[in-house]
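Chemist: Predicted model and sequence follow; I will ask about them next.
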Amino acid sequence: MHGIDLLIEHENEGTALDFKATQYLKPNYEALLKDLMAMANAPTSGDRYIIIGVRMNADGSRDFIGVEPEEFVDSATYHQLVAENIEPELAFDYIPYTFKGVKLGLLRIRDPDDAPYMMRKAYGQGLRHGDAFIRLGSHQRRLTRPDLDRIFQRRILQQASVNVQVAFDGSDNPSLLRIPASSLAELPSQRAKRKILAILAGRERAQQNPGIGLHSMAWGLGSIGFPGPTPYEGRSTEQLRKDLEKVEESYHEHDLYASFEQFAQKLNFVLLNNGTQYVEDASIRVLIQKEAGLAVASMIHREPPSAFSPLYMPVLFERYPKVESTETHYVVTADVGDLRHGIPSLAFEEPLRLVLGSKLVGQSIDIQVTVFGKQLPQPRNESLRLSITPPREANPAQTDES
């Protein structure tokens, strides 16, 4: 942590930095609570630090006293103390940190953005319910009414400067997308099954009518190269019956590829920051209401290899969003990154694959979108809707089992 080293060695105490010679032990827990509240309420942004084991001298020099390893306070002790006494929730870390061979304590308050922080209840002799403190420069005092006014005014300005909109990609209506049901033609396993049944039926008729040749019965049906290099016409009847029993298993990957890559609809969202400041580390969560006839792919399904192109290399590190399933919803999450103001950003690098069955035509599917980001005072929530229209004409060009 090169930046922490610079703070320890060169920076003076200020609004976001304080040095303490010794750890906060139980007799001075009141001081710890006051210091944390004061720093969290300070009129600054970003993380704040209390470096323990360093004594600042009047001339600006510093003595590195350090903390004995066996005396280092467990961070869980501080977390329990703060959780029970300060509201709202205050996020911080307390970890050992070695600087030039000296073990220090690093107490980092993680970008508090929900001020004012105050006492949840009375503690000890000096802290009462509702007490709050603020740090200004290297000093702290009780929070006053003007301080509260400034805190809330800052929050209002921050909310006004961050305005993230969520819309469907490719729709004129940001909250409504009319999307056709999937044109689900015959799947590879169904075509293979039909092919096998036709050959078996032809052979049965040939046995009943010796005047009809097997070749003529199979003529015009084409050839199937999956699975294996031998066309179905060239296999024994016994083998064909075995193939028929396992046809869905044999063509499972082919069916997934056809369903989610050839016939599925693709869905993405656009995020637009209309505010005046960046939104850093944005992420998105999408809840898609489950309906009969709806399926959402959990990954990208690549076209399986054929008997004539056995060298198949899967594509690695694809940036498809994470898809999980609950009893009522599909839950889709992804990291988006920074949202620059005025520049639209796609939510997913690879759009979602949705299979929409014909029974969904005329129905609507509710979608709840939540955007998170470092500068967002509260997560941004949007309610969107898919309206399912009749499917487009199926694509006649399909890969046969050949």
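Modeler: Right, received. Where do you want to start? Residues are numbered from 1 along each chain as shown.

Chemist: Please count neighbours and contacts with C-alpha atoms only from this point.
Modeler: OK.

Chemist: so what does the helix of greatest length in the chain touch, helix or strand wise?
Modeler: For the chain, the helix reaching the highest residue count under DSSP state H is reported as helix 188-208. Based on contacts counted as 3 or more C-alpha pairs under 8 Å, 6 or more residues apart in numbering; DSSP states H and E, the elements that helix 188-208 packs against are helix 214-218, helix 237-245, helix 247-250, helix 252-257.

Chemist: Give me the distance from the third one to the chain's centre.
Modeler: Yep, that's helix 247-250 we're talking about. On the basis of C-alpha atoms, centre = their mean, to the nearest Å, the separation between the geometric centre of helix 247-250 and that of its chain is 34 Å.

Chemist: what comes into contact with whichever strand or helix holds Val355?
Modeler: Assignment of secondary structure by DSSP states H and E places Val355 within strand 352-356. Around strand 352-356, the neighbours that count as contacts under C-alpha atoms under 8 Å, 6 or more residues apart in numbering are 180-182, 259-261, 263-268, 293-297, 320-321, 388.

Chemist: now Ile343: how far from Glu327?
Modeler: Applying C-alpha to C-alpha, to the nearest Å, one obtains 36 Å for the distance of Ile343 from Glu327.

Chemist: What about the nearest residue in space to Leu311 that is not next to it in sequence, how many residues nearby?
Modeler: Across the structure, with C-alpha to C-alpha, 6 or more residues apart in numbering as the measure, the residue nearest Leu311 apart from its sequence neighbours is Pro305 (7.2 Å). Each residue near Pro305 was counted by other C-alpha atoms under 10 Å, and the total is 15.

Chemist: before we move on, what about Ala83?
Modeler: Close neighbours of Ala83, defined as other C-alpha under 10 Å, add up to 14.

Chemist: What segments of the stretch 1-150 of the chain are helices?
Modeler: Secondary structure of the stretch 1-150 of the chain, counting by DSSP state H, counting those that start in this stretch: helices at 2-10, 29-40, 75-85, 145-161.

Chemist: Only the buried residues of the longest one, if you could.
Modeler: Put plainly, it is helix 145-161. When neighbours are counted by 16 or more other C-alpha atoms under 10 Å, the buried residues of helix 145-161 are found to be Asp147, Ile151, Arg155, Gln158, Ser161.

Chemist: now that helix, how far from the centre of its chain.
Modeler: In terms of C-alpha atoms, centre = their mean, the centre of helix 145-161 is set 30 Å apart from its chain centre.

Chemist: Ok, the shortest one next?
Modeler: With C-alpha atoms, centre = their mean as the basis, the distance from the averaged C-alpha position of helix 2-10 to the chain average is 33 Å.

Chemist: ok, and what's touching that helix?
Modeler: With C-alpha under 8 Å, 6+ apart as the contact definition, helix 2-10 has outside contacts at Ile51, Phe99.

Chemist: buried sites along it?
Modeler: Burial within helix 2-10, assessed by neighbour count using 16+ other C-alpha under 10 Å, is assigned to Ile8.

Chemist: Use this one as the comparison:
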Amino acid sequence: MNRLLEIAHSATPGTRIQFRRELYGNKDIRRFLRDVLSMANASLMGNRYILIGISFSRGTKKEVVGVDRADITGKPAYQTLVLDHIEPPIQIAYHAVEIEKKRVGIYEIGDCQDRPYMMRVDFSERLRRGDAYMRVDKTALKVGRRALLQMFDQRTEIAVPEDSIEIGFPGEVIQKKLTVPTVYLRRLPSLLEHGKLSELAGIRSESKNSGSTTTMARLTHMRLFGSDMPYENRSETGIMQEIDQIDKKHEVHDQKFLFEDNALKLQLTILHQGDGPLENAWLKLALPNHRALHIAETLPKLNVNGGSDQHDVLNFSNYPAVSFQGDRIHALVNVGAIPAGVPVNAFEIPLHICVGSDLAGKQMTMRYELFASNLNQGSKGKLTIVFRKPAAHQISDF
């Protein structure tokens, strides 16, 4: 952080450093993508930085304006935007530092040696698939065909053949197919309470229509919630309002059910059988976005010793970046350097998934693509996940 403070204090605009007075926000996503592209394609070594909340008048007078103190995430979701729109993958992180009692945001873009970086899909009429920009001094310039070819030529001079790479599920030999159990999602805490409250609302409605006492409602409440939860004479409308709030009320409990208690912790193995190491490798996965397939975007927070304070179980920064785009779910992870001839795990923290029983007896294709600075092109392939019925102990609970 001292390094970032020093940059915010003393840096001036140039090829490596860009300053911006205001947050990008949802209205300026095109400019954000263009700026990231131009930084990534800049002809230099090492990290690059975009500082938010600082302006330079006429290029010399520095003014610290600051950004909203509530903003600590670099909204909009910058990692998802970069993942969905730019290829090859770019390592980018957002930091917040304080100078002159004002908060300044810093986008830190990792060392980009896999040029050229280009738009992988259209964003708008002004930023189309295949577009590339390069920062030269203080300006973002659109990259022409000749410059793009030069970048490709530089990359292929040290390229590793993509057919030297094998990716699959761990085992004595790398597997291309994995069989996993499914889970009865009706056991989700929110769905269990939804069913109980719906039944209680039905009893209240029947009592109201028949003019009977609340005896039946009391008995139903005790059967559903037990004697530990005192009975409250709630109206049908009140119960329906509770139902509307169930998802929010049980969000943490549902996340724990899905991604801790019933999670499949998915790991992949990468074996590079070439002569030298792969440099700055990234792995990208794509799976169908099925309603019964749940993939954790972040890991759940759990109570410590039953208390009210919560803590992060694992370091979220090491968990794969997960994004949902239309009918696809994407996951991206920076694997780093991959030595030759040694199987390595793709994920420092495995991908946490939970599969509902609606997929039991079916199978799903997971596509992957591995990028690296010294790969001529991405190494692509597909794996198969087969879903079996829930475990016997879950069946016995019904």
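Modeler: Nice, thanks for sending it over. Predicted model, so just to flag it, every value in this text is computed and none were measured.

Chemist: Could you tell me the TM-score of the two chains?
Modeler: Here the TM-score for the pair of chains, by TM-score structural alignment, normalised by the length of the second structure, is 0.53; 262 aligned residues with a C-alpha RMSD of 4.5 Å.

Chemist: on that earlier part again, make a markdown table from the helices of the stretch 1-150 of the first structure and add distance to Pro112 of the first structure to it.
Modeler: Shown next, in a markdown table, are these (distance: least, C-alpha to C-alpha, whole Å):
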| stretch | distance to Pro112 of the first structure |
| --- | --- |
| helix 2-10 | 19 |
| helix 29-40 | 6 |
| helix 75-85 | 14 |
| helix 145-161 | 12 |
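
Chemist: quick one: contacts for the residue nearest the centre of the second structure?
Modeler: Nearest to the mean C-alpha position of the second structure, by C-alpha atoms, centre = their mean, lies Val322 at 2.7 Å. By C-alpha under 8 Å, 6+ apart, the residues touching Val322 of the second structure are Thr80, Ile295, Ala296, Glu297, Ile329, His330, Ala331, Leu332.

Chemist: Next: Asp338 of the first structure.
Modeler: For Asp338 of the first structure, the residues meeting the contact criterion (C-alpha under 8 Å, 6+ apart) are Tyr278, Val279, Glu280, Asp281, Ala282.

Chemist: Quick check: closest non-adjacent residue to Ile54 of the second structure.
Modeler: Counting by C-alpha to C-alpha, 6+ apart, Ile54 of the second structure lies nearest to Val64, which is 4.6 Å off, once chain neighbours are set aside.

Chemist: ok so, going back, for Leu272 of the first structure, find the nearest of the helices of the stretch 1-150 of the first structure.
Modeler: Of all the helices of the stretch 1-150 of the first structure, it is helix 145-161 that lies closest to Leu272 of the first structure, at 13.1 Å by C-alpha to C-alpha.

Chemist: and after that closest one, which helix or strand comes next?
Modeler: Using DSSP H and E, the helix or strand that follows helix 145-161 of the first structure towards the C-terminus is strand 164-168.

Chemist: With the second structure overlaid, how far apart is that next one on average?
Modeler: After superposition onto the second structure, strand 164-168 of the first structure lies on average 1.3 Å away from the residues it aligns with, using mean C-alpha distance after the TM-score superposition for the first structure.

Chemist: Identify all contacting residues around the next helix or strand after that strand.
Modeler: Following strand 164-168 of the first structure in sequence order, the next helix or strand is strand 176-180 (DSSP H and E). Outside of strand 176-180 of the first structure, the residues within contact range by C-alpha under 8 Å, 6+ apart are 168, 171, 265, 356, 361, 384-392.

Chemist: related to what we said a few turns ago, could you flag which of the contacts of Asp338 of the first structure are buried?
Modeler: Tyr278, Val279, Glu280, Ala282.

Chemist: In these, find the pair that's most separated.
Modeler: Using C-alpha to C-alpha, the pair of those lying farthest apart is Tyr278 and Ala282, separated by 9.9 Å.

Chemist: what's the overlap in contacts for these two?
Modeler: Asp338, Leu339.

Chemist: how far away is the aligned partner of His252 of the first structure in the second structure from Asp358 of the second structure?
Modeler: When the second structure is aligned by TM-score structural alignment, the residue opposite His252 of the first structure is Glu251. Distance, Glu251 of the second structure to Asp358 of the second structure, using C-alpha to C-alpha: 22 Å.

Chemist: Of those two, which one has the most company?
Modeler: When Glu251 of the second structure and Asp358 are compared on other C-alpha under 10 Å, the one with more neighbours turns out to be Asp358, at 17 against 14.

Chemist: Would you agree the more buried one falls within a helix?
Modeler: Yes - under the criterion used here (DSSP: H, G, I helix; E, B strand; the rest coil), Asp358 of the second structure sits inside a helix.

Chemist: wouldn't it be in contact with Ala292 here?
Modeler: Yes - judged on C-alpha atoms under 8 Å, Asp358 of the second structure makes contact with Ala292 at a distance of 6.3 Å.

Chemist: wait, doesn't Val247 of the first structure sit right on Arg194?
Modeler: No - look at Val247 of the first structure against Arg194 with C-alpha under 8 Å: they stay out of range, at 10.3 Å.

Chemist: Looking at those two, which is more packed in?
Modeler: Neighbour tally, Val247 of the first structure and Arg194, criterion other C-alpha under 10 Å: the higher count belongs to Val247, 20 against 13.

Chemist: out of the helices and strands packed on helix 188-208 of the first structure, deepest packed?
Modeler: Counting by mean count of other C-alpha atoms under 10 Å, helix 252-257 has the highest mean neighbour count of these, with a mean of 19.

Chemist: To what extent does it diverge from the second structure after superposition?
Modeler: Once the two structures are superposed, the average separation between helix 252-257 of the first structure and the matching residues of the second structure is 2.3 Å (mean C-alpha distance after the TM-score superposition for the first structure).

Chemist: got a list of contacts for that helix?
Modeler: Outside helix 252-257 of the first structure, the residues within contact range by C-alpha under 8 Å, 6+ apart are Leu187, Pro188, Ser189, His301, Arg302, Glu303, Pro304.

Chemist: residues in contact with the spatially closest residue to Asp281 of the first structure that is not a sequence neighbour?
Modeler: Nearest in space to Asp281 of the first structure, with sequence neighbours left out and distances taken as C-alpha to C-alpha, 6+ apart, is Gly337 at 4.7 Å. If a contact means C-alpha under 8 Å, 6+ apart, then Gly337 of the first structure has Glu280, Asp281, Ala282, Ser283 as its contacts.
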